[in-house]
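[1] Okay, structure incoming, though there's no sequence with it:
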């Protein structure tokens, strides 16, 4: 954990109907001082939407050789490289070389995130998925975050429903390839 990081605890009731994943998650998330609330919320959403055995948050900004979220199998081999925000093409290329699956979750305009990747060498770029949400969804969700947050997150037909303290938000999950 970085010096000056703020710890957040999320209790998430996850019901991902699309993937058949139903879990209660207890997440401890260290928010680096330079990290925005929207970026942290996107990390939490990526973790939930990618949840499977072996998933973990990396050490964050200080872990320059790891993505924001990663998945390892029982042998410790990296199986999924999950970036958050707007990674550069070289980082995606490296991640795709190391893991069987690579994905990006962003709280930004996906066209602006993907534009710098055009014409760049990205290993298996046509297999890398870029996920985004309706404009304002992540910012509205981030505004609800407290040091201890309890929420319900449901996914059905690629639509996300988030309930946090009686406030309900929803968004489509938009997906495109990196290439």
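    The structure has been received and is ready for your questions. None of these values were measured; they are calculated from a predicted model.
[2] make it CA atoms for all contacts and neighbour counts henceforth
    Will do.
[3] Which parts of this protein are helices?
    Secondary structure of the chain (DSSP state H): helices located at 37-49, 89-98, 110-114, 137-143.
[4] Compare the ones you listed and give me the one nearest residue 157.
    Between residue 157 and the helices of the chain, the tightest spacing by Cα to Cα is seen for helix 37-49, at 12.8 Å.
[5] Packing partners of that closest one?
    strand 55-57, strand 69-72, strand 78-84, strand 101-105, helix 137-143 (3 or more Cα pairs under 8 Å, 6 or more residues apart in numbering; DSSP states H and E).
[6] I'd like the ones you listed as a markdown table, with distance to residue 161 and mean neighbour count appended.
    Output for the helices and strands packed on helix 37-49, formatted as a markdown table (distance: least, Cα to Cα, whole Å; neighbours: other Cα atoms under 10 Å):
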| stretch | distance to residue 161 | mean neighbour count |
| --- | --- | --- |
| strand 55-57 | 22 | 18 |
| strand 69-72 | 21 | 22 |
| strand 78-84 | 20 | 23 |
| strand 101-105 | 17 | 25 |
| helix 137-143 | 10 | 17 |
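[7] Against that first model, consider the following:
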């Protein structure tokens, strides 16, 4: 018997000072059986960094043809391709060829740094690629996970603060590429 995705509902108020974007979003997050709660919450945080009415979670981890998050235009072309983790060179090349903008958010501490050392020179040719590092503090977001969540998110500079009525976590994202 196949395991089913765990479903989370999140009502989120977003205040993105960088983009002057202020909105409320009701999101459904399907956590794949092979995904842990930390990664699901990191996906949510990354979605919030790019929040818009057109941005969508995809099947992500369960399919090779889709990123974790994307935004398509009305004609079906991929405007934004967003990956979490440490994709290989072939996947990066594919993403950069299919989308106008590609964002990769590395997490995982030391393994993330090793991945970056390996791929730093290989990604220099991509003009539409942006790579960010999520520090270990990102794992603290798991404290906020619940089947039904009411959250607020404030984004200013490279800091993302996500919280509920009882707790909040601030994560400072750093840009790796372009340098």
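    On my side now, so go ahead. Predicted, not measured: the structure shown is a model, and the values here were computed from it.
[8] Need the TM-score from the superposition.
    Once the chains are laid over each other, their TM-score by TM-score structural alignment, normalised by the length of the first structure reads 0.88; 176 aligned residues with a Cα RMSD of 2.0 Å.
[9] if we can go back for a sec, Serialize the helices of the first structure to TSV and add fields for distance to residue 23 of the first structure.
    Below are the helices of the first structure laid out as TSV (distance: least, Cα to Cα, whole Å):
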stretch	distance to residue 23 of the first structure
helix 37-49	10
helix 89-98	27
helix 110-114	29
helix 137-143	20
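[10] among those, which is the most enclosed?
    helix 37-49 (a mean of 22; mean count of other Cα atoms under 10 Å).
[11] the inter-axis angle of it versus strand 78-84?
    Here the directions of helix 37-49 of the first structure and strand 78-84 differ by 150 degrees (axes from the mean of the first three to the mean of the last three Cα atoms, to 10 degrees).
[12] tell me the average deviation of helix 37-49 of the first structure from the second structure after fitting.
    If you overlay the two and look at helix 37-49 of the first structure, the average distance to its match in the second structure is 1.0 Å (mean Cα distance after the TM-score superposition for the first structure).
[13] At the geometric centre of the first structure, which residue sits there?
    residue 46 (2.3 Å; Cα atoms, centre = their mean).
[14] That one: what's its closest spatial neighbour, skipping adjacent residues?
    Nearest residue to residue 46 of the first structure, sequence neighbours excluded (Cα to Cα, 6 or more residues apart in numbering): residue 105, at 6.2 Å.
[15] And that neighbour? What does it align with in the second structure?
    Residue pairing (TM-score structural alignment): residue 105 of the first structure is matched to residue 105 of the second structure.
[16] ok, now residue 82 of the first structure?
    Match for residue 82 of the first structure (TM-score structural alignment): residue 82.
[17] so residue 8 of the first structure touches residue 150, yeah?
    No: between residue 8 of the first structure and residue 150 no contact is recorded; they are 10.9 Å apart, counting by Cα atoms under 8 Å.
[18] check contacts around residue 21 of the first structure.
    14, 15, 51 (Cα atoms under 8 Å, 6 or more residues apart in numbering).
[19] do you know how far the last one is from residue 153 of the first structure?
    Taking Cα to Cα, to the nearest Å as the criterion, residue 51 of the first structure is separated from residue 153 of the first structure by 12 Å.
[20] Kindly report the same for the second one.
    Summarising the geometry, the distance separating residue 15 of the first structure from residue 153 of the first structure, computed by Cα to Cα, is 6 Å.
[21] what's the answer for the first one, then?
    The span separating residue 14 of the first structure from residue 153 of the first structure equals 5 Å under the rule Cα to Cα.
[22] Show me what counts as buried in stretch 3-10 of the first structure.
    8, 9, 10 (16 or more other Cα atoms under 10 Å).
[23] Next step: these restricted to strands.
    Judged by DSSP state E, strands contain the following of those: 8, 9, 10.
[24] my read: residue 74 of the first structure touches residue 54, true?
    Yes: counting by Cα under 8 Å, residue 54 is a contact partner of residue 74 of the first structure at 7.3 Å.
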